[in-house]
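[1] Coordinates for the following, if possible.
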Amino acid sequence: MSEQSKPGPTSADIAIVSETFPPEVNGVANTLRHLCQGLMSRGHRVSVIRPAQSTDCGSPLPGSNRLWAIEHTVRGLPLPGYPELQFGLARAATLRKLWEQQRPDVIYVATQGPLGIAAVSAARQLGIPVSSGFHTNFHSYSRHYRAGFIERLLRAYGRWFHNRTDVTLVPTRQMAGVVTAMGIHPVNVWSRGVDCQRFAPHKRDPELRSQWGLQQDAPAVLYVGRLASEKNLQLAVSCFERIHALHPQARFVLVGNGPLREKLAREHPDYIFCGIQRGESLARHYASGDIFLFPSKTDTFGNVVTEALASGLAVVAFDDAAAAEHLRHEENGMKASLDDDETFVEHALTLVQQHTLQCRIRHQARLDALDLDWPSRIEQFEQLTLTLKTRTRHHAISQGIPLI
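    Below is the predicted model of the structure:
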């Protein structure tokens, strides 16, 4: 291990608790992969508590050393509506015993399932500072699964869960306002980065575009993400059908999987379904597209937006989440108001019809993405964590509480 990656005087033992973790494919898992690797590169000792996965083979965290990254798995059960994911089953007493033996300085709970509840309870019992992440709008998802009647209950649950932690971290300033309005406090913004070495325009693949059936400069309209109701995919479909009516050579390429795939494939046999892509293959799929549709109105961030920017795509999105934070209309992307589906479609049509505008936006998208580096985001998380650690220590000393 290099000298710079050894723990220093400001290093910390950080426990990360999550119901989802790499190699699972979703925004939370992707964020945690960068977080763990970034913290370890800055000399922090990281331990992870997560549900067991079918892919487990006893290997350490990707790109890590076992000396600084320790994984503890708990029993998991399939998450309703997301059978490929597990929610963790653990008792607070079990985690308390673990942390009594290997006491972390700070705990970060990324998800608010049963495992998260147990972790927060154990942390409070031991007096260990604990932060939580607001990664997913589960209360908003309920209406897409004919369970809108429980949205108020889920909001109340989220408020109870997050208010038991010392601080809740959100990815954008806009989301900070939303979460504060829910009655959750205190709230801090921890933004997200993007890997601009992996996601880059030069990875455009003419052979892949040929496989998609694209002729010459015909537009490839791309969607990357879960094929599920909460992603507002029906709008993406309507949008592409309008494009296709004017440009019959256009192709709609969907990267990802989910419960709507079978239905979409049956109703639209001309669509190109690429399934889940990872690593360099995912980067090639991004770079080989032209216009990127992000119709979701429920995401707290949407890492795919910044990945599309880094890949040099013209993004069409609503003025929400990552798009609200990073898109400037008609400069590096196109934005529509959350309640204006028709304008969303019109923006996509404009990009197809005005090639000069599309090229200018795609060029600027890449330039702006270069400023969204992960190291600065890891440093931001680090400062929030060390501040929480120091504040808790000072409080303990002032109260005469013994430091373990």
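
[2] Only C-alpha atoms from now on, for both contacts and neighbour counts.
    Noted.

[3] Ala200: what's its closest spatial neighbour, skipping adjacent residues?
    Leaving aside its sequence neighbours, Ala200 sits nearest to Ser311 (Cα to Cα, 6 or more residues apart in numbering; 4.3 Å).

[4] give me the number of residues near the one you found?
    If you count neighbours by other Cα atoms under 10 Å, Ser311 ends up with 32.

[5] Is Gln216 in a helix, a strand, or coil?
    Applying DSSP: H, G, I helix; E, B strand; the rest coil to Gln216 yields a three-state assignment of coil.

[6] Please compute how far the longest strand seen in the chain lies from its chain's middle.
    Criterion DSSP state E: the longest strand present in the chain is strand 69-79. Centre-to-centre, strand 69-79 and its host chain are 19 Å apart (Cα atoms, centre = their mean, to the nearest Å).

[7] Please give the structure of this sequence too, so both can be compared:
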Amino acid sequence: MEDSRIIRLLERVEMFLYHRVSRIVSVTESFKKILVKRGIDARKISVVTNGVDISRFHPMVKDPELMAQYGLEGKFVAGYVGTHGMAHGLETLLRAAKRLGETSGGDLFRFILLGDGARKGALKETAREMGLENVIFIDSVPKEQVPRYWSLLDASIIHLRKTELFTTVIPSKLFECMGMGIPVLHGVAGESAYIVEREGVGLVFEPENDVELCQKLVRLKEDGQLYDRLRERCLIAARSYDRGELARKMLALVHPQMTQIKNLGVLEYC
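    Sure thing, here's the model as predicted:
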């Protein structure tokens, strides 16, 4: 957005509210640091990240019906699940698919792109022009069906364009990968990359670098010990991002007396 009188007015309202409230909850440490730099008292800012509903997103056997439908038997499947927008730079995945398809053994890999968005049509047209036969586009599916499609993946690709703006965000699909026990190939710089490395749940590659993405993907396929270790770490890390526990933490911050109520259905309440 370009600077304007309306935006400046809204920013004044924003800062007024920040100073008046007794508690601010941020979803990333980066956002907290930004607020502190803008003059907000760090003592009243807490961080509660996004998380995963581990009752829905948990390890699953690859769905046999979908495996047959998309011809994935014997393939190492890497996938992107989410919005196909301008911010996501999914052309990087197409270039990686092209590069892998031209190498010896490249036919053993498949790329799935599931979701919709402003760039979906253009991406499909680009893939057609590139002659990509190892990329499968799948339209959005009902929410309750998403775990079935996650189950197809041997590796999950998370990617955003290479820009300073995205170093402060944490893509929520990272936590779903943890819950499903799917190692991550993470192409987002900043705080989320730090989480991937700290928790040991995947491999980080430079955003928009299709060469490095290919290298990390091949490494995941060929190094069974590494793959098993990352998968195990995903399941361990998921416990720290259980949405139920995070909801309780949130309640304790914004409404302390609620923590005294026994057997509260926290997710339903939130």
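
[8] Please state their TM-score.
    Once superposed, chain against chain, the TM-score is 0.74 (TM-score structural alignment, normalised by the length of structure 2); 239 aligned residues with a Cα RMSD of 3.2 Å.

[9] To which residue of structure 2 is the residue nearest to Ala200 of structure 1 aligned?
    In structure 2, Ser311 of structure 1 lines up with Met180, judged by TM-score structural alignment.

[10] Thought Val61 was touching its match, still the case?
    No - counting by Cα atoms under 8 Å, Met180 of structure 2 sits too far from Val61 to count as a contact (10.2 Å).

[11] what do the two both touch?
    Shared contacts of Met180 of structure 2 and Val61, defined by Cα atoms under 8 Å, 6 or more residues apart in numbering, are found at Ser151.

[12] For Glu125 of structure 2, what is the enclosing helix or strand?
    In the assignment (DSSP states H and E), Glu125 of structure 2 maps to helix 120-130.

[13] swap in Cys36 of structure 1?
    Cys36 of structure 1 belongs to helix 27-41, assigned by DSSP H and E.

[14] Show me which residues of that helix are buried.
    The neighbour-count check on helix 27-41 of structure 1 (16 or more other Cα atoms under 10 Å) flags 27-41 as buried.

[15] so it matches what in structure 2?
    Under the criterion TM-score structural alignment, helix 27-41 of structure 1 matches nothing in structure 2.

[16] packing partners for that helix?
    Applying 3 or more Cα pairs under 8 Å, 6 or more residues apart in numbering; DSSP states H and E, one finds that helix 27-41 of structure 1 contacts strand 45-51, helix 374-398.

[17] With distance to Ala323 of structure 1 added, can I get those in JSON lines?
    JSON lines is the format used below for the helices and strands packed on helix 27-41 of structure 1 (distance: least, Cα to Cα, whole Å):
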{"stretch": "strand 45-51", "distance to Ala323 of structure 1": "30"}
{"stretch": "helix 374-398", "distance to Ala323 of structure 1": "17"}
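
[18] closest to Phe199 of structure 1 out of those?
    helix 374-398 (12.9 Å; Cα to Cα).

[19] Counting neighbours, which bits of that closest one end up buried?
    Judged by neighbour count using 16+ other Cα under 10 Å, the buried positions of helix 374-398 of structure 1 are 374-375, 377-378, 381-382, 384-386, 388-389, 392-393.

[20] and which of these is nearest Ala324 of structure 1?
    Nearest to Ala324 of structure 1 among the buried residues of helix 374-398 of structure 1 is Arg377, at 17.9 Å by Cα to Cα.

[21] Would you mind confirming that that closest one makes contact with Ser191?
    Yes - between Arg377 of structure 1 and Ser191 there is a contact under Cα under 8 Å: 6.3 Å.

[22] Touching, the residue nearest to Ala200 of structure 1 and Phe199? I think so.
    Yes - the pair Ser311 of structure 1 / Phe199 is scored as a contact, 5.1 Å apart, by Cα under 8 Å.

[23] Could you tell me which residues touch both of those two?
    Overlap of the contact sets of Ser311 of structure 1 and Phe199 (by Cα under 8 Å, 6+ apart) consists of Ala283, Tyr286, Ala287.

[24] May I ask which of the residues you listed has the most neighbours?
    The most crowded member of the shared contacts of Ser311 and Phe199 of structure 1, judged by other Cα under 10 Å, is Tyr286 (31 neighbours).

[25] That one -> structure 2?
    Using TM-score structural alignment, the equivalent of Tyr286 of structure 1 in structure 2 is Trp150.

[26] The stretch 101-250 of structure 2: helices as residue ranges?
    120-130, 146-150, 173-180, 191-199, 210-222, 224-238, 243-254 (DSSP state H, counting those that start in this stretch).

[27] of all these, which lies closest to Met67 of structure 2?
    Comparison of the helices of the stretch 101-250 of structure 2 against Met67 of structure 2 by Cα to Cα identifies helix 146-150 as nearest, at 9.4 Å.

[28] to the chain's geometric centre, what's the distance from that closest one?
    Remark: helix 146-150 of structure 2 is offset 14 Å from the chain centroid, using Cα atoms, centre = their mean.
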